[in-house]
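Asker: for reference, the sequence and a predicted model appear below.
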Amino acid sequence: MTINADERDALYKVIYSRRDVRGQYLPDPVPEEVLRRVLDAAHHAPSVGFMQPWDFVVVRDFEVRKQIKAGFEVAHAEAAAMFDGERREQYRGFKLEGILEAPVGVCVTCDRTRSGEVVIGRTANPEMDLYSSVCAVQNLWLAARAENLGVGWVSIIHHDSVRQALGIPEHIVPVAWLCIGKVSFFHDMPELEQAGWLPRLALDDLVHQEQW
């Protein structure tokens, strides 16, 4: 299957305009057929040994999302204490999640037992199954952007908080809590870059030829 120039350009547009959305969520429900397309795109991510270790827990219930929000607040306070002075105040000023504002939350997990102990491609590097679930997150994120949906990855939360709120079995690893919904706008650049927290690094400084 050949990709033509218009299709190529559309893909790059999606990649470069993808944002980690924390605010500007609208209360409008996400149509079921759209969410299904996005989840199917996630399900077509590459996976080590074709083990497809992911599951997707879709959460619309407000009370369940309040539990996730409470878990975020605990980890958020812990994180703030790790910064000093002005950096701490700047961190506290950021909006870093949209758990209650977004109409849908999706937890992406990894079942590390799905294909048994020996998995093609995981023998030397056992963490490859976790990376596979992260690939599913990225597929979901890009598909959602193509649907003009915002996605925010809430990483400031302990796995056990998510596991308890969602009744996830002990052997399943929660990889990502994602806030998903229609938004009023997308920022032109990542919010942390816009706020001056860190700059975007130059590609030429990160590319090595032949050896490090």
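Answerer: Cool, the structure landed. Note that the coordinates shown come from a computational prediction; the quantities given were computed from them, not determined experimentally.
Asker: when you work out contacts or count neighbours from here on, use the C-alpha atoms and nothing else.
Answerer: Noted.
Asker: all the helices of the protein, residue numbers only.
Answerer: Assigned by DSSP state H, the helices in the chain fall at 5-17, 32-43, 62-80, 85-93, 128-146, 159-166, 191-194.
Asker: longest strand in the protein, by residue count?
Answerer: strand 172-182 (DSSP state E).
Asker: picking up where we left off before, and the helices of the chain, which is most packed in?
Answerer: Neighbour counts (mean count of other CA atoms under 10 Å) averaged over each of the helices of the chain peak at helix 128-146, with a mean of 23.
Asker: packing partners of it?
Answerer: helix 5-17, helix 32-43, strand 104-111, strand 149-154, strand 172-182 (3 or more CA pairs under 8 Å, 6 or more residues apart in numbering; DSSP states H and E).
Asker: okay, which residue is most central for the protein?
Answerer: By CA atoms, centre = their mean, the chain has its centre lying nearest to residue 153, at 3.8 Å.
Asker: excluding chain neighbours, what is closest to that residue?
Answerer: Nearest residue to residue 153 in three dimensions, chain neighbours excluded: residue 178, at 4.6 Å (CA to CA, 6 or more residues apart in numbering).
Asker: does that neighbour touch residue 151 like I think?
Answerer: Yes: taking contacts as CA atoms under 8 Å, residue 178 lies within contact range of residue 151: 6.3 Å.
Asker: any idea how far residue 134 is from the residue nearest to the centre of the chain?
Answerer: Here residue 153 is placed at a distance of 11 Å from residue 134 (CA to CA, to the nearest Å).
Asker: before we move on, what about residue 95?
Answerer: Separation of residue 95 from residue 134 (CA to CA) stands at 23 Å.
Asker: in contact with the closest residue to residue 171 other than its chain neighbours, which residues?
Answerer: The shortest distance from residue 171 to any non-neighbouring residue, by CA to CA, 6+ apart, is to residue 111 (7.0 Å). Contact analysis of residue 111 by CA atoms under 8 Å, 6 or more residues apart in numbering lists 53-55, 171-173.
Asker: next up, a structure to set beside the first:
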Amino acid sequence: MNEHRYADADIAAVERAIAERRDIRHFVPGELPAGLLERLVEAAHLAPSVGYMQPTRFVRVADPERRAALWRVVEAERQATGAALTSRNAEFMTLKIEGIREAAEVLVVALMPGREPHIFGRRTLPEMDVASAACGIQNMWLLARAEGIGLGWVSFFDPDAVAELLEMPAGARPIAILCIGPVAEFTPQPLLETLGWGRRLPLEDVLFEERWPAGAGATPKAY
């Protein structure tokens, strides 16, 4: 008997949120329920952070003109990425970023300035600040899904341009734009899997025993 174990229904709910979480690209009109945005940020703030450095900061972007400027920064990188994906340019360009203009809420996630002295857990792995922030974003994603609200993570943008637009201090680094709002549906499969960009790898391709087998775990074919 494990006294710390959740009830079966609670465990099933956690597993369902994990399985049904989706990276949302299309939103419908509507606002978030009162207090939900704060709860989402609180969920992120409760996530683990390496060395308890708590590096994650959020900038809410609500002004239509600033959102439009943010969209232009992202659109410029979308065009550049599409040009680099020469063999699949047409397919990539069908992926839209209108959530930045249409979603109920937009949050830019950034790493705080002055991270360099925080070496607890980061001396040889400085990227653990990004990993810590990602843990928080996943918490937000799962809570949003449980609430029936969509969340999309936009990652193609020039971080320097976003930092300038949002008047971030020197050393702060934006790593994500989160579009959050009501959706028409949560698809059975991830969008990119549905569009043929990739497939979910079987566990035997990602879980090894004791050592990394020769020839195993290669990166899936890229585009």
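Answerer: Great, that's in hand. Computed from a prediction, not measured in an experiment: that's the story for all the values here.
Asker: that older thread, thought residue 177 was touching the residue nearest to the centre of the first structure, still the case?
Answerer: Yes: under the criterion of CA under 8 Å, residue 153 of the first structure makes contact with residue 177 at 5.9 Å.
Asker: JSON lines for the helices of the first structure, including distance to residue 202 of the first structure?
Answerer: Formatted as JSON lines, these follow (distance: least, CA to CA, whole Å):
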{"stretch": "helix 5-17", "distance to residue 202 of the first structure": "15"}
{"stretch": "helix 32-43", "distance to residue 202 of the first structure": "29"}
{"stretch": "helix 62-80", "distance to residue 202 of the first structure": "28"}
{"stretch": "helix 85-93", "distance to residue 202 of the first structure": "24"}
{"stretch": "helix 128-146", "distance to residue 202 of the first structure": "22"}
{"stretch": "helix 159-166", "distance to residue 202 of the first structure": "33"}
{"stretch": "helix 191-194", "distance to residue 202 of the first structure": "13"}
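Asker: out of those helices, which gets nearest to residue 120 of the first structure?
Answerer: For the helices of the first structure, proximity to residue 120 of the first structure was assessed by CA to CA; helix 128-146 is nearest, at 10.2 Å.
Asker: which residues are in contact with the closest one?
Answerer: Applying CA under 8 Å, 6+ apart, the contact partners of helix 128-146 of the first structure are 14-15, 17-18, 37-39, 41-48, 51-54, 108-110, 112, 121-122, 150-151, 175-176.
Asker: and for residue 22 of the first structure, the neighbour number?
Answerer: Residues within reach of residue 22 of the first structure, counting by other CA atoms under 10 Å, total 23.
Asker: check contacts around it.
Answerer: Contacts for residue 22 of the first structure (CA under 8 Å, 6+ apart) come out as 95-98, 151-152.
Asker: identify the farthest-apart pair in these.
Answerer: 95 and 151 (14.0 Å).
Asker: count the residues that sit near the residue nearest to residue 190 of the first structure when sequence neighbours are not counted.
Answerer: Ranked by CA to CA, 6+ apart and with sequence neighbours excluded, the top spatial neighbour of residue 190 of the first structure is residue 19, at 6.1 Å. As a burial measure, residue 19 of the first structure scores 21 neighbours (other CA under 10 Å).
Asker: verify the stated contact: residue 19 of the first structure with residue 183.
Answerer: No: using CA under 8 Å, residue 19 of the first structure makes no contact with residue 183, being 11.3 Å away.
Asker: what residues are shared contacts of these two?
Answerer: Listed contacts common to residue 19 of the first structure and residue 183 are residue 150; contacts here mean CA under 8 Å, 6+ apart.
Asker: any idea how far residue 173 of the first structure is from residue 112 of the first structure?
Answerer: For residue 112 of the first structure, the distance to residue 173 of the first structure - CA to CA - is 8 Å.
Asker: what of residue 132 of the first structure?
Answerer: To residue 173 of the first structure, residue 132 of the first structure is 12 Å away according to CA to CA.
Asker: repeat for residue 70 of the first structure
Answerer: From residue 70 of the first structure to residue 173 of the first structure the distance is 20 Å (CA to CA).
Asker: then residue 92 of the first structure?
Answerer: In terms of CA to CA, residue 92 of the first structure sits 28 Å off from residue 173 of the first structure.
Asker: over to residue 138 of the first structure?
Answerer: For residue 138 of the first structure relative to residue 173 of the first structure (CA to CA), the value is 17 Å.
Asker: which one, of the helices of the first structure, ends up nearest to residue 103 of the first structure?
Answerer: Closest to residue 103 of the first structure of these is helix 62-80 (CA to CA; 8.6 Å).
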